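J.: this is a predicted model, with the sequence first.
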Amino acid sequence: MRWSGVTTELNKLVPKKVNILSWRAELGKIPTRSVLRIKNINIGSLTCKLCDKAEETIDHLFTACQMSTYYLWSKIESWCKLPPLFAFSFRDLMVFHNSLVATKLRKELVLSVLQMTVWCIWKARNDAMFRQHRIIKEKMVDDVKMLS
């Protein structure tokens, strides 16, 4: 099932809030710092809360951020025994499972893990931004494993 032209699939294996986050992220409708700036909401620095290296966009947060790409996604690849995940955009993440030579069930499970990882990245970003929590990358991996 496709939602109004986006590639993110409705996934019955994850909570609705995770499906909604994935769908909204693919539409560019989650409030990253760059989106808030476009809406003329002054939030100070535009720098990503996870890496403090680049402007926080949807694609940066989920596919280019050092925290997500060099640590989290590589741990998920290893844990799920996946080939290297080369994603340059959020959409690339959401269609990665289709490129696998695997059963339909395995592809659905991989999509579930990808979506739960996105959820954990977003939650960690929000905790750092609004609750001043320190980012603990090992905890992010543990959260994905526990929730998936």
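T.: That came in fine, so what should we check first?

J.: when you work out contacts or count neighbours from here on, use the C-alpha atoms and nothing else.
T.: Will do.

J.: pull out the buried positions in the lengthiest strand in the chain.
T.: Assignment by DSSP state E gives strand 6-9 as the longest strand of the chain. By neighbour count on 16 or more other C-alpha atoms under 10 Å, the buried set for strand 6-9 is Thr7, Thr8, Glu9.

J.: just give me the closest of those residues to Ile121.
T.: Ranked by distance to Ile121 (C-alpha to C-alpha), the buried residues of strand 6-9 are led by Thr8 at 17.3 Å.

J.: now Leu72. Nearest residue, chain neighbours left out?
T.: Using C-alpha to C-alpha, 6 or more residues apart in numbering and skipping the chain neighbours, the partner closest in space to Leu72 is Val141 (6.4 Å).

J.: CSV for the buried residues of strand 6-9, including distance to Leu27?
T.: Output for the buried residues of strand 6-9, formatted as CSV (distance: C-alpha to C-alpha, whole Å):
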residue, distance to Leu27
Thr7, 10
Thr8, 10
Glu9, 13
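
J.: included below, for side-by-side comparison, is a second structure:
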Amino acid sequence: MGAGLWRWDDDPGGSFSAVAVRKWLAASCPGVSNPKLDWCKWVPIKCNIFMWRLMLNMLKWIPTKLALLRRNINDENTTCVLCGDGEDEGDHIFTGYAFSMSMWNDVLRWLGLPNYFAFSVSDILDIHKVDGLSATRKHIIKGMVMVCFWRNWRARNDCIFNQKMGNVVEVVVEIKAFGFLWFSNRYKDFVNHRKGWSNVMLL
């Protein structure tokens, strides 16, 4: 082949695709399941990728303290910096301490859903599939769940790297603001026609 040309060695024809990468990752990590994530088009790619990594396997793909310790690149202290109780691992960070539980209850109440007691990440992922909701509301709730996970992870990182303790009220306000910004950017005519973000929640 000529100079300057690139080819994907894992494909017989040399073609590169996201599907090929996914297959390569699955083959490289035989102990990791290969879940299917239906990406949400109105949230940024960073949120979709974060959820994909979270679904693949939290202990390997999300760099929690416990995950880093298992890779031998961290000290032995795996205590959660946000509450000082429990280990810094996926289920605890996203559902297992007061900050995350308050965040979920506030956001779900705003979305018109009842309080939800989750014990693991998997308990939250399908919450948008509740019966009786319109397709539009399910689409919105699915995206908002992604925004919540992403913002919760940022709060955890701010505490570790910037010594900034998260405030639930401020984080929930940011989640609502990001949600409106990203959804309205994708569906400008829809939001304007419905006279605002709050009315969208009633669909």
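T.: Nice, thanks for sending it over. All values reported here derive from a predicted model rather than from experimental measurement.

J.: coming back round to it: what packs against the longest strand of the first structure?
T.: In terms of contacts (3 or more C-alpha pairs under 8 Å, 6 or more residues apart in numbering; DSSP states H and E), strand 6-9 of the first structure is packed against strand 2-3, helix 16-27, helix 90-95.

J.: redo the ones you listed as CSV? Include mean neighbour count and distance to Glu56 of the first structure.
T.: Shown next, in CSV, are these (neighbours: other C-alpha atoms under 10 Å; distance: least, C-alpha to C-alpha, whole Å):
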stretch, mean neighbour count, distance to Glu56 of the first structure
strand 2-3, 10, 25
helix 16-27, 18, 13
helix 90-95, 20, 13
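
J.: turn the ones you listed into JSON lines, including distance to Thr117 of the first structure.
T.: Listed next are these as JSON lines, based on distance: least, C-alpha to C-alpha, whole Å:
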{"stretch": "strand 2-3", "distance to Thr117 of the first structure": "21"}
{"stretch": "helix 16-27", "distance to Thr117 of the first structure": "10"}
{"stretch": "helix 90-95", "distance to Thr117 of the first structure": "10"}
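
J.: out of these, nearest to Met129 of the first structure?
T.: helix 16-27 (17.6 Å).

J.: can you pull out the residues in contact with the closest one?
T.: Residues outside helix 16-27 of the first structure that contact it (C-alpha atoms under 8 Å, 6 or more residues apart in numbering): 3, 6-11, 30, 58, 90-91, 115-116, 118-119.

J.: spatially, which two of these are the most separated?
T.: Greatest spatial distance among the contacts of helix 16-27 of the first structure (C-alpha to C-alpha): Asn11 and Ile58, at 20.5 Å.

J.: when those two are compared, which one has more neighbours?
T.: Neighbours per residue (other C-alpha atoms under 10 Å) separate Asn11 of the first structure from Ile58, with Ile58 holding more: 24 against 16.

J.: the more buried one is in contact with Phe90, isn't it?
T.: Yes. Counting by C-alpha atoms under 8 Å, Phe90 is a contact partner of Ile58 of the first structure at 7.0 Å.

J.: still on that earlier bit, tell me which residue of the second structure lines up with the residue nearest to Leu72 of the first structure.
T.: Superposed on the second structure with TM-score structural alignment, Val141 of the first structure falls opposite Val172.
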